[in-house]
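Engineer: this one's sequence-less:
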């Protein structure tokens, strides 16, 4: 089967990004369906992507090989319990909802092949990073299908243990906000140094983009790249020393630990 039939339950930003990525990868629009409660959003998605969009979740899932759960975590239990009787036999469930463990999905949906994933917002630009975990019922072929689905919007990495989802959430799921915060701070500091606000903002954003590109394509790790641009007694060294004197590495570690801890807490609360 060249192109599995894929149904999206919920058609918000992440789902529509995945739909766009699949179509850009030459997946026929007729192999994709979605459900969405808002009429205006249904019309927009159908018009933009040429797919069938339903108000009813069961109608969207009918005949699907893959069902992507893309609703808010707070309504996931209700959606799953209602959808379970309508799921096709042998279907692969892919959940992109934060904080809902596989055990909860299995309890609400029955004994299904389930892949849980944590994408991040750059997936909206097809530059995302996703960590994936598959339960024991997921076949090798289904793992390949899940990987192809998320690969349409960025980097895909498989996890050996489901609890690692919390670490993925801390590093990449929440990670874009950390870089936005740094860009905010650099922009504000640039203004205080006398730059116009727009100039400081553009310099900070382009520098972040360029540094990320260098880190991705270089044969050297970020630590070596940093060393190569840090001349002894130069301006960069002065800034780096100020960062480290303020406990930069310790603060980053504390921040990611806090994010991972909160991710585990939410999984406990939302998975009941």
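Structural biologist: Arrived safely. All figures in this text were calculated on a predicted structure; none of them were measured in a lab.
Engineer: can we go C-alpha only for contacts and neighbour counts from here?
Structural biologist: OK.
Engineer: which residues are in contact with the biggest helix by length in the chain?
Structural biologist: Ranked by residue count under DSSP state H, the longest helix found in the chain is helix 248-270. Here helix 248-270 makes contact (Cα atoms under 8 Å, 6 or more residues apart in numbering) with 73-74, 98-101, 166-167, 169-171, 174.
Engineer: now these: which count as buried?
Structural biologist: The neighbour-count test (16 or more other Cα atoms under 10 Å) marks 73, 98-101, 166-167, 169-171, 174 as buried among the contacts of helix 248-270.
Engineer: widest-spaced pair of these?
Structural biologist: Between any two of the buried ones among the contacts of helix 248-270, the greatest separation by Cα to Cα is 20.0 Å, found for 73 and 171.
Engineer: how about the buried ones among the contacts of helix 248-270 in CSV, adding secondary structure and distance to residue 221?
Structural biologist: As requested, the buried ones among the contacts of helix 248-270 are exported to CSV (DSSP: H, G, I helix; E, B strand; the rest coil; distance: Cα to Cα, whole Å):
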residue, secondary structure, distance to residue 221
73, helix, 36
98, coil, 30
99, coil, 31
100, coil, 33
101, coil, 33
166, helix, 24
167, helix, 20
169, helix, 22
170, helix, 20
171, helix, 17
174, coil, 22
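Engineer: centroid-nearest residue for this protein?
Structural biologist: For the chain, the residue whose C-alpha lies nearest the mean C-alpha position (Cα atoms, centre = their mean) is residue 119; its distance is 1.3 Å.
Engineer: ok, and here's another one to check against it:
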């Protein structure tokens, strides 16, 4: 699918590097098909040494070089990055955004180029276990959609949606979601230490419990509520714990957090 396709990554931070690493790890491209553009020489040297890819400090040159140009800069930097690139992409080039809140229209307008894919990956992509939701402008060809699916699939799992409206919603779930999980991990580990466990033991118990629970849920056909009921004996320890979580409003607080992330994603899109 990506044979001889040249791919530029503008802004290779954690997510940009994850794409480079995923493509090479799965042997979807060779290192000579990848170019990363970053303003800091130290970062360019680091990526060249680690992956053997070509590097540049010039985003315009990078945009000219790649048939697929992936934008992985911070949302606040996007306007400054896009403005000099207006009109640089060729008709058959594809732009892919992995930037929270960045709308397809804004990309297409700023670049004067209609073939844009918008996506929202998450940080587990760095180990090939990410969840990426994406959509494409109507002008993106079937071949280009295939490129996008393969590139984003190198991060783990990918899910295409037919409406851009879902991207801000996805940002609040899969994009921001790892932070919710990490916070819960942190709280459980700290509670274990408070009970008297060593931090090493508490951390091992929590991480494997989280991992096992997710894998169990993936392999089960049961609803999460059924799985939870299966752990909960009347008058038992789990029942006592769940009563405290419900009394503390965990569901409401988590729902409010997800709505806050969604609203912020919408705000970031309107800010440009």
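Structural biologist: Sure, I can see it. These numbers were taken from a predicted model, which means no experiment stands behind them.
Engineer: alignment lookup: residue 150 of the second structure to the first structure.
Structural biologist: Superposed on the first structure with TM-score structural alignment, residue 150 of the second structure falls opposite residue 148.
Engineer: swap in residue 84 of the second structure?
Structural biologist: With TM-score structural alignment as the criterion, residue 84 of the second structure matches residue 82.
Engineer: also residue 170 of the second structure?
Structural biologist: Following TM-score structural alignment, the counterpart assigned to residue 170 of the second structure within the first structure is residue 168.
Engineer: before we move on, what SS does that match have?
Structural biologist: Residue 168 of the first structure falls in the helix class when you classify it by DSSP: H, G, I helix; E, B strand; the rest coil.
Engineer: list the contacts for the alignment partner in the first structure of residue 100 of the second structure?
Structural biologist: Using TM-score structural alignment as the criterion, the counterpart of residue 100 of the second structure in the first structure is residue 98. Shown here is residue 98 of the first structure, whose contacts under the criterion Cα under 8 Å, 6+ apart are 73, 118, 267.
Engineer: translate residue 246 of the first structure into the numbering of the second structure.
Structural biologist: Using TM-score structural alignment, the equivalent of residue 246 of the first structure in the second structure is residue 248.
Engineer: what is the neighbour count of that match?
Structural biologist: For residue 248 of the second structure, the number of neighbouring residues by other Cα atoms under 10 Å comes to 11.
Engineer: distance of it from residue 119 of the second structure?
Structural biologist: Applying Cα to Cα, to the nearest Å, one obtains 35 Å for the distance of residue 248 of the second structure from residue 119 of the second structure.
Engineer: for residue 178 of the second structure, grab the count of nearby residues.
Structural biologist: Considering only other Cα under 10 Å, residue 178 of the second structure is surrounded by 15 other residues.
Engineer: can you tell me the SS state at it?
Structural biologist: Under three-state DSSP, residue 178 of the second structure comes out as helix.
Engineer: can you check residue 26 of the first structure too?
Structural biologist: Assignment for residue 26 of the first structure (three-state DSSP): coil.
Engineer: count the neighbours of it for me.
Structural biologist: The burial count for residue 26 of the first structure: 10, using other Cα under 10 Å.
Engineer: any idea how far it lies from residue 76 of the first structure?
Structural biologist: As defined by Cα to Cα, residue 26 of the first structure lies at a distance of 30 Å from residue 76 of the first structure.
Engineer: hmm, back to that, residue contacts, the residue nearest to the centre of the first structure?
Structural biologist: By Cα under 8 Å, 6+ apart, the residues touching residue 119 of the first structure are 96, 128-131, 172-173.
Engineer: give me that answer again for 6 Å
Structural biologist: 129-130 (Cα atoms under 6 Å, 6 or more residues apart in numbering).
Engineer: in which helix or strand would I find the counterpart of residue 215 of the first structure in the second structure?
Structural biologist: In the second structure, the position corresponding to residue 215 of the first structure is occupied by residue 217, as judged by TM-score structural alignment. Remark: residue 217 of the second structure resides in helix 199-219, with elements defined by DSSP states H and E.
Engineer: isn't there a strand covering residue 159 of the second structure?
Structural biologist: Yes. Using three-state DSSP, the assignment for residue 159 of the second structure is a strand.
Engineer: does it touch residue 131 like I think?
Structural biologist: No. Residue 159 of the second structure lies out of contact with residue 131 (Cα atoms under 6 Å); the separation is 7.7 Å.
Engineer: which one of the two is surrounded by more residues?
Structural biologist: Comparing residue 159 of the second structure with residue 131 by neighbour count (other Cα under 10 Å), the higher total belongs to residue 131, at 21 against 14.
Engineer: identify the residue of the first structure aligned to that one.
Structural biologist: Residue correspondence, TM-score structural alignment: residue 131 of the second structure in this structure matches residue 129 in the first structure.
Engineer: okay, strands next: where are they in the first structure?
Structural biologist: Ranges of strands within the first structure are 6-9, 32-35, 52-54, 66-69, 92-95, 113-118, 128-134, 154-158, based on DSSP state E.
Engineer: and of the ones you listed, who's closest to residue 207 of the first structure?
Structural biologist: Each of the strands of the first structure has some distance to residue 207 of the first structure by Cα to Cα; the shortest is strand 128-134, at 19.0 Å.
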